[in-house]
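1. My questions concern the predicted model and sequence given below.
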Amino acid sequence: MAGPLLETKPSPADPPFPLARLRARGELIEIRAADLRFTAEETAVNFNEVMEAALKAQDVAALEARTEGWVAALQQAALSVQGRNDIAGFIAGFTGDDRYIVDYLVEEVLKRQPEPVPRFLLQTFIPSRLGGSLCDAVTGQAGGKAMLEVLECGNMFLVTLDDYRTWYRHHHLFADVLQARLMDEPPGWVAKLHLRAS
């Protein structure tokens, strides 16, 4: 073999290769979403040197924590920062309801998913931690664990909380978008989700 297969992960899903076998043989180099995230230092360079925004260290740290280093969100934040007098105030309030973030996540992520996926994401937004049986309880349907694994493999803004694929959480900004979309749903349906989640 010519060398290890390089698998990059900007695509939305794992490629159709025998990844477990390649990984076990040491024939796979994986670059996952976590590897592509900006660190606080990279965020500072991007804003202060590339964008010439002159952010303070605490603003960089807040932005990096809020976006979890997600490069597309940092780019959207950079667009939003331009021309603002109170950059620190903007960063302090920067959430997934920023119009650029909402537009990106709705147009590029949610609308491109088959119908069960956005519904599942909305229904499972309420708990802060997601597990298969909890998702089953909240959605009122079986298959929550399988759906979580599909969403994880599809890079659908789920953060794994353990090495066993037992617990997950939504990315902070994605959770904000889901919360905003949940407010458009009938109040009775949302109350039922809260009751099931509890």
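-> Structure's in. What do you need?
2. alpha carbons only for contacts and neighbour counts from here, please
-> Will do.
3. just the strands in this protein please.
-> Counting by DSSP state E, the chain has strands at residues 5-7, 28-30, 158-160, 168-170.
4. other SSEs contacting the third one?
-> Under the contact criterion of 3 or more CA pairs under 8 Å, 6 or more residues apart in numbering; DSSP states H and E, the helices and strands touching strand 158-160 comprise helix 144-153, strand 168-170.
5. Rebuild the ones you listed as TSV, extending it with distance to Ile87 and mean neighbour count.
-> TSV is the format used below for the helices and strands packed on strand 158-160 (distance: least, CA to CA, whole Å; neighbours: other CA atoms under 10 Å):
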stretch	distance to Ile87	mean neighbour count
helix 144-153	34	18
strand 168-170	26	20
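6. Relative to Leu105, which of the ones you listed is closest?
-> Closest of those to Leu105 is strand 168-170, at 13.1 Å (criterion: CA to CA).
7. second one coming, line it up with the first:
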Amino acid sequence: MNSATSGAKGWLLEFGRDELRLSVNETREYLERMGRQLDDAALTALHSHTEGWVIGGQQASLRLRHQPHAAEQMDRLGSGQRPFSQYLLANVFGQLSAEMQGVLLALGIASQLSGDLANALTGRRDGQELLE
């Protein structure tokens, strides 16, 4: 048993992109909690454009709050616009240091991680701390 398993008392909970992304209905519920409502076509377009990422729903909610007619434009999302994952890549990943980008790219190939595996993949000695 490695330190990650013993530290988790034998329990493993995995989160992948499918668990982190919202369904269309979850996107609708999120927007409604924020006081925003979209018709089905606009909601479908928004969900497709944001690829279900919560941050995309949040950005849309802010846009709708500040631009009252933005809901009418939601059904045109995606036409000529890059997917939200490209936005995240440029504005989140792209803002990290080159060292941290390298670490994330190295760790990204593993389907499960432990401190020892993080050390092996990155050449670092603080893999467990890095994961925590």
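-> Here it is on my side, so go on. Here the structure is a predicted model, which is why all the values come from computation and not from measurement.
8. follow-up on the earlier one: for Phe38 of structure 1, find the nearest of the helices and strands packed on strand 158-160 of structure 1.
-> Shortest distance between Phe38 of structure 1 and those, using CA to CA, is found for strand 168-170: 18.3 Å.
9. next one: that closest one to chain centre, how far?
-> Computed by CA atoms, centre = their mean, to the nearest Å, the chain-centroid distance of strand 168-170 of structure 1 equals 8 Å.
10. tell me, it lands on which residues of structure 2?
-> Aligned using TM-score structural alignment, strand 168-170 of structure 1 spans no residues in structure 2.
11. who's in contact with the lengthiest helix in structure 2?
-> Looking across structure 2 with DSSP state H, the single longest helix is helix 54-66. Contact partners of helix 54-66 of structure 2, identified using CA atoms under 8 Å, 6 or more residues apart in numbering, comprise 21-22, 27, 30-31, 34, 36, 46-47, 50, 70-71, 84.
12. and what of stretch 72-91 of structure 2?
-> Taking CA under 8 Å, 6+ apart as the rule, stretch 72-91 of structure 2 contacts 41-46, 48-51, 53, 56.
13. Dump the helices and strands packed on strand 158-160 of structure 1 to TSV, plus distance to Glu107 of structure 1.
-> Formatted as TSV, these follow (distance: least, CA to CA, whole Å):
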stretch	distance to Glu107 of structure 1
helix 144-153	17
strand 168-170	18
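14. For Leu22 of structure 1, which of those is the nearest?
-> Short answer: helix 144-153, nearest of those by CA to CA, at 16.6 Å.
15. So what does Val54 of structure 2 match up with in structure 1?
-> Match for Val54 of structure 2 (TM-score structural alignment): Val71.
16. ok, the equivalent of Leu12 of structure 2 over in structure 1 - contacts?
-> If you follow Leu12 of structure 2 across to structure 1 using TM-score structural alignment, you land on Leu28. Leu28 of structure 1 is in contact with 4-7, 19, 22, counting by CA under 8 Å, 6+ apart.
17. preserved in structure 2, out of those?
-> Here is what carries over to structure 2 from the contacts of Leu28 of structure 1, by both residues aligned by TM-score structural alignment, their matches' CA atoms under 8 Å: Leu22.
18. is it true that Ala53 of structure 1 touches Val45?
-> No. Under the criterion of CA atoms under 8 Å, Ala53 of structure 1 is not in contact with Val45, lying 9.9 Å apart.
19. you'd agree Ser23 of structure 2 is up against Trp53?
-> No. Applying CA under 8 Å, one finds Ser23 of structure 2 not in contact with Trp53, separated by 9.2 Å.
20. out of those two, which sits in the more crowded spot?
-> Trp53 (21 against 15; other CA atoms under 10 Å).
21. if I look at the more buried one, how far off is Glu99 of structure 2?
-> Distance, Trp53 of structure 2 to Glu99 of structure 2, by CA to CA, to the nearest Å: 26 Å.
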